[in-house]
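> sequence first, predicted model second:
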Amino acid sequence: MEWRKCYLDAVLVPLAFLVSVSYHAWLWHRVRSQPLSTVVGTNARGRRLWVAAMMKDNDKKNILAVQTLRNTIMGSTLMATTSILLCAGLAAVVSSTYSIKKPLNDTVYGGHGEFMIALKYVSLLLIFLASFMCHSLSIRFINQVNFLINTPQDDAMARVVTPAYISELLEKGCVLNTVGNRVFYSALPVLLWIFGPVLVFMCSVSLVPVLYNLDVVFVKEKGKGGEFVCV
């Protein structure tokens, strides 16, 4: 029966998903409890200070603010464009009658039926679509910051367009950008699912130490031979 061929997919793919979700749940808790021990929390604190500095001396730093925000928007635009192009390509593959799965049927583990193949491609399509949505919303928020950070501060606007308000908008845009990137990265294990569920699990487990070294702040302690330790 078909379900007997898919038992590895039914076990290893959800387990790989659980590994990724567990790591990001831990990271979210770490950002909330010890923000300066993570790159996400440290960058968020730095952005708040940056917004306050730009608005305090806006006459001299307005060009710097616009250029910095423009570079951020360009990065989100690139990721959004890449995601939607991949969505279009996957949609063409799913809707096409041409089949590329037959040469792989006898070389990989897991299910090889029409439903399983469609599930793999549709999962990839949804992941890239979610990444596109996150990056598009990120561009929207950062564009708002781009206008408001240079707004003339009269009495009425000063009570509404405050550094705290602009920092909140910028933080939303940057969080959406981070989420979009992480969703985009999660497409790698799902892409390997085409070649079997074992690679999905191995890739998800391998990504955890890589992301840990990118997400946690390490500092150099004095008196310990220049050893780097986690904050």
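Ah, there it is. Numbering: from 1, shown residues only.

> from here on, contacts and neighbour counts on C-alpha atoms
Will do.

> pull out the buried residues from the helix or strand residue 177 falls within.
Applying DSSP states H and E as the criterion places residue 177 in helix 163-185. Buried residues in helix 163-185, counted by 16 or more other CA atoms under 10 Å: 163, 166-181, 183-184.

> now do the helix or strand harbouring residue 122: distance to the chain's middle.
Residue 122 belongs to helix 114-148 when elements are defined using DSSP H and E. Centre-to-centre, helix 114-148 and its host chain are 10 Å apart (CA atoms, centre = their mean, to the nearest Å).

> A further structure is provided below for comparison with the first:
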Amino acid sequence: MVMEIKELLDVVLVPSSLTLMFGYHLLLLYRVLRWPETTVIGYENHNKKAWVERMLQRGAGDCSMALDVLSSNLSAATYLASISIALSSLIGTWIGSTSSSNIFRSSVIYGDVTPSTTSVKYVTLLAFFLLAFTFFVQSARHFVHANFLISTPDCEIPVGYVQRAVIRGGNFWSLGLRALYFATTLLLWIFGPIPMFVGSICMVAMMHFLDTNSTPLLQFGSSKEGKALSQRQRQRRLHRHDMPQMDPSSQLVSTMQYTDAMQITATT
């Protein structure tokens, strides 16, 4: 009877956890496509487009700042890809070792601990780590392509090409993080279906908080308008600074002289 209840927990709670995670991400995808300004992904993509446009206006000879930013994103994607493939190798070795697999087949775990279910746990966990590795590699590939485009000398690269490469790199980066989130939830399944279900609820609540954007989108004006505005403000400040400052008594005398002159003109 106890074994039947444990197996029933895996049958009910594990699909519920996966449905909760997949359902949230489908809702997030719908929001990104329909109302991107309400999500952090859409907010960041909007800012990335403006950043690429400003960097290309500086010319290929002054692109060191843009290359530094892209290189930092490239390094982060490469680092997480290395971690994902290392964890995948570790889990693959663990699956191949029959003695170490018996560690999590203890009666302490309240759930199905049969060898077939344990193998499914490891295989699904391995699949999501490999998926995260693939996404991070694709992210690094697009950032490298953006590096080539933005540093091409003596060539008018369309802004849309570089924007597409940078945004795709960021999107694959987000997909890699989502795969790691799924892997974290599946890692809790090793300790039983109840920790996995509780972890999936906490994960969805945390992701909803992190993915929701309440900041309005910044409307980036053209650089020419910004320069003209700053130049007008600078000229206005210089004009105020150069104007002679009169004391109150001098201003009163000038006003009285002007009034007397107007009265004389009126009587004549």
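Cool, the structure landed. As the structure is a computational prediction, the values presented were derived from the model and not from experiment.

> can you pull the TM-score for these?
After superposition, the two chains reach a TM-score of 0.87 (TM-score structural alignment, normalised by the length of structure 1), with 214 aligned residues with a CA RMSD of 1.9 Å.

> so what corresponds to residue 198 of structure 1 in structure 2?
Under the alignment by TM-score structural alignment, residue 198 of structure 1 pairs with residue 194 in structure 2.

> what is the neighbour count of that match?
Using other CA atoms under 10 Å, the number of residues around residue 194 of structure 2 comes to 19.

> nearest spatial neighbour of it, skipping sequence neighbours?
Excluding its sequence neighbours, the residue lying closest to residue 194 of structure 2 (CA to CA, 6 or more residues apart in numbering) is residue 13, at 7.0 Å.

> buried ones in the strand or helix carrying that neighbour?
Element membership of residue 13 of structure 2 [criterion: DSSP H and E] is helix 2-34. Using 16+ other CA under 10 Å as the test for burial, helix 2-34 of structure 2 gives 6-7, 9-10, 13-14, 16-18, 20-21, 24-25, 28, 31-32.

> just stretch 204-223 of structure 1 next, same as before
By neighbour count on 16+ other CA under 10 Å, the buried set for stretch 204-223 of structure 1 is 204, 205, 207, 208, 215, 216, 217, 218.

> so which of those belong to helices?
Among those, the members found in helices (DSSP state H) are 204, 205, 207, 208, 215.

> distance to residue 105 of structure 1 added to those, as a markdown table?
Below are these laid out as a markdown table (distance: CA to CA, whole Å):
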| residue | distance to residue 105 of structure 1 |
| --- | --- |
| 204 | 23 |
| 205 | 25 |
| 207 | 27 |
| 208 | 30 |
| 215 | 38 |
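
> thinking again about what came up before, so who does the match of residue 198 of structure 1 touch?
Residue 194 of structure 2 makes contacts with 9, 13, 110, as judged by CA atoms under 8 Å, 6 or more residues apart in numbering.

> next, the contact list for the first one, please.
Right, residue 9 of structure 2. Neighbour list for residue 9 of structure 2: 111, 112, 193, 194 [criterion: CA under 8 Å, 6+ apart].

> next: residue 183 of structure 1.
Residue 183 of structure 1 neighbours (CA under 8 Å, 6+ apart): 127, 128, 130, 131.

> mind running it again at 6 Å?
Going by CA atoms under 6 Å, 6 or more residues apart in numbering, residue 183 of structure 1 touches residue 131.

> what's it aligned with over in structure 2?
Checking TM-score structural alignment: residue 183 of structure 1 goes with residue 179.

> so what does the next helix or strand after the helix holding residue 122 of structure 1 touch, helix or strand wise?
The helix or strand immediately downstream of helix 114-148 of structure 1 is helix 155-160, counting by DSSP H and E. Packing partners of helix 155-160 of structure 1 (3 or more CA pairs under 6 Å, 6 or more residues apart in numbering; DSSP states H and E): none among the helices and strands.

> the helix holding residue 13 of structure 2 versus helix 115-150: what angle between them?
Put simply, helix 2-34 of structure 2 runs at 20 degrees to helix 115-150, going by axes from the mean of the first three to the mean of the last three CA atoms, to 10 degrees.
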